[in-house]
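Here is a sequence together with a model predicted from it:
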Amino acid sequence: MADLIIPVPQPVETKPDRVRWGIVSTVKGSTAQIARFIAYHLDLGADRMHVHLDVPDAAVADRLAHPNVRFIQCDDAYWANRPKRARETHQMRQVFNASRVYRMCKLDWLAHIDVDEFLLPPTSLRDVLANADPNAPFVEIPPCEMMDSAGDPHHFKRACHGTKKRAIYPTYGEYVPGGFISTQSHKLFARTGLKDIRQGIHALRLKNQIVRGGTQIDGLELGHAHAPDFETFQRHLAYRLEKGSYHDRKGRMNPLGHLILALMDDPDPDALRAFHNEMCGASPERLDLLAAHGMLVTRELNLDAKVAHYFGTLEK
């Protein structure tokens, strides 16, 4: 089926001080992780955050209450009378929740991102979105992957290919697409008000056709804390191999997942750690190499300070 280009209703909002943007997300995580995600984006100026708690928890919603945040408890009552298929997998729940919010929200723009992702704009997001191509139905947000470095500044790496990739990752780069141990797929900032749109994880769809005609904005990236340290990498491996980013899909082998399985079976107990060190380690030499190839993004996120500002000291 052919890709689809749809017209954007005109006029669109082009005055930065009047642009309203928000986020929709379906989250699983600790109170601290959810707090960092919310506080960071409130500090960027989010007018509304629709946070779906995939594991219902009224205490989280009470503790992190804020006028710009809407918590949705995804409990049995929420899913009652919804299509059964919409609840079957985490991915389908994400798409259902994002599409529901998209169709009812009154913002100008809505980003569908995860709890371990951070928008990294080059300047004010209102300025960025106000100056986007007025005929583009969405803005693509390319990912950059958070590296293993404690505290601010946080370092992220961009995807790379060919000789660059082999130079930066000499042992495993050949087997890791783009040099990312997470997805290379872009997320989207979607213009709202497009009729019958389904807001997916990496695309907008209209009647099962992928909507095209989006644009990119220089310097707007999405920092992804997929495996920012070895402990996080290990903790999520079982899920990601069974249901997440490392599992085989629709009869297609996932090469990265199979590489990780082989490393887990390696007689060397440090094989998996060596893989993570090469792909995510932030040694001075690795940072210099990434910078030399234009692959390094460095930002101060100030997550703890932002959480303290919006929510005070979180209980242990």
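Sure, I can see it. Please read these numbers as outputs of a predicted model, since none were measured by experiment.

Could you use CA atoms for every contact and neighbour count after this?
Fine.

Which of the helices or strands spans Phe118?
Using DSSP states H and E, Phe118 sits in strand 117-120.

Please compare the first structure with the one that follows:
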Amino acid sequence: MSQPTWGLVATIKADTSDILNFAAHHLDLGAHRLHIYLDQDNPQAFAALKAHPKCRVTVCDAGYWKRRGKSRPDAHQPRQSMNATHCLNKRPQVDWLAHIDVDEFLWPATPLQAQLAALPDSTRSARIRPVEAMAADPADPPAPGHTWFKGCSPFQGERRDQTAQIYPTYGTHLNGGFLSHVAGKVFVRTDLPDSSLRIHNAFFGKEKDPAPATLDDTVLCHLHAPDWPRWRAAYRFRLQQGSYRDGLKPPPASGAESLTMNALFTLLEAEQGEAALEAFFAEVCTATPDLRKRLAAHGHLHDIALDLDRKRARHFPDHI
């Protein structure tokens, strides 16, 4: 029996090099199709993707939304979900499709096709758990080309307890020590009726898949806070409209003293301004020897070499 094919859909607003790094990495893993929806026109990235036989690229300009017969949502999250479902329902040319972001990279320990092939026929969707990049400690950096990533327990109670131990100052307010999601992303079978893809889940009709499988041999490498300059550059947008926006919940099963990310960062800024944010980043997001030791004690330290420049040069040699 032939192995199942897999592909990705992503709605992206990013620099050309970041877009092509994302595409090249997943082509290198064996993606059969990459469906890239450019949230902002990028002629250079469009040309490079259009020329690749395994990439399909769509510019989400005013004409696109008019052809869809829909108004362009103001927030990027519903645009992502709408584009992912649009792709899923319009012949994605693969057996399994996942929606991930431009700063997320699948990292399978065994071939992804084989992992998907091993799933029971009754499995409708399969989750990939995330690991989050940490900034290098200048005094003790990783090997050249490598990045330290942190993981967390998939079990809520264990995750809460471990987070308090690993991050003693801020752990009460953090979900697994992550600044971004701990839910990960999902692959969904593409031959199922009435299906849709949201950011973190597959839906069938109006019901979320209650029992997705987990691809235990794959992690989702999330470059959410890979260094201080990039995190600081994205911080204000995330605080106002993104993953730290007001209205999101604090960590599950946390105490009454727990703050949401929005409340925590707002409080830190009000008390000590930029210096407080830097102190937070140094303790939570920088791979110091002490933090690495605490993560390793719980099995949550990962050393990964994505090697994105080499992959981009291989798949898009005219755009090095």
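Thanks, I have it. Nothing here was measured: the structure is a model prediction, and the numbers come from that model.

how far away is the residue positioned nearest the centre of the second structure from Ser17 of the second structure?
Note on the second structure: the residue nearest the mean C-alpha position is Glu104, at 3.9 Å, using C-alpha atoms, centre = their mean. According to C-alpha to C-alpha, to the nearest Å, Glu104 of the second structure stands 14 Å off from Ser17 of the second structure.

do Met82 of the second structure as well
25 Å.

Look at these two and report which has more neighbours.
Higher neighbour count among Met82 of the second structure and Ser17: Met82, with 20 against 16, using other C-alpha atoms under 10 Å.

Tell me if that one really is in a helix.
Yes. Assigned with DSSP: H, G, I helix; E, B strand; the rest coil, Met82 of the second structure falls within a helix.

To which residue of the first structure is it aligned?
When the first structure is aligned by TM-score structural alignment, Met82 of the second structure is paired with Phe96.

cool, and Ala297 of the second structure?
Ala297 of the second structure maps onto Ala292 of the first structure when the alignment is built from TM-score structural alignment.

What is the neighbour count of that match?
There are 10 residues near Ala292 of the first structure, going by other C-alpha under 10 Å.

any idea how far it is from Ile168 of the first structure?
Noted for Ala292 of the first structure: a distance of 10 Å to Ile168 of the first structure, by C-alpha to C-alpha.

Over to Asn135 of the first structure?
Asn135 of the first structure is 38 Å from Ile168 of the first structure, where distance means C-alpha to C-alpha.

For the two, indicate the residue with more neighbours.
More neighbours surround Ile168 than the other of Asn135 of the first structure and Ile168, with 22 against 17 (other C-alpha under 10 Å).

Looking for the alignment partner of the more buried one in the second structure.
By TM-score structural alignment, Ile168 of the first structure lines up with Ile166.

Run a quick check on its match versus Lys293, I expect a contact.
No. Applying C-alpha atoms under 8 Å as the test, Ile166 of the second structure and Lys293 come out as separate, 9.1 Å apart.

Helices along the stretch 151-300 of the first structure, start to end?
162-168, 230-242, 255-264, 271-280, 284-292 (DSSP state H, counting those that start in this stretch).

Determine the set of other helices and strands touching the first one.
So the one you mean is helix 162-168 of the first structure. Judged by 3 or more C-alpha pairs under 8 Å, 6 or more residues apart in numbering; DSSP states H and E, the packing partners of helix 162-168 of the first structure are helix 284-292.

picking up where we left off before, give me the spatial nearest neighbour of the residue nearest to the centre of the second structure, chain neighbours excluded.
The shortest distance from Glu104 of the second structure to any non-neighbouring residue, by C-alpha to C-alpha, 6 or more residues apart in numbering, is to His222 (4.5 Å).

and that neighbour, what does it touch?
103-105, 130-133 (C-alpha atoms under 8 Å, 6 or more residues apart in numbering).

distance from the centroid: which residue in the first structure tops it?
Here the first structure reaches farthest from its C-alpha mean at Pro267, the gap being 34.1 Å by C-alpha atoms, centre = their mean.

Can you find the partner of it in the second structure?
In the second structure, Pro267 of the first structure lands on Gln272 (TM-score structural alignment).
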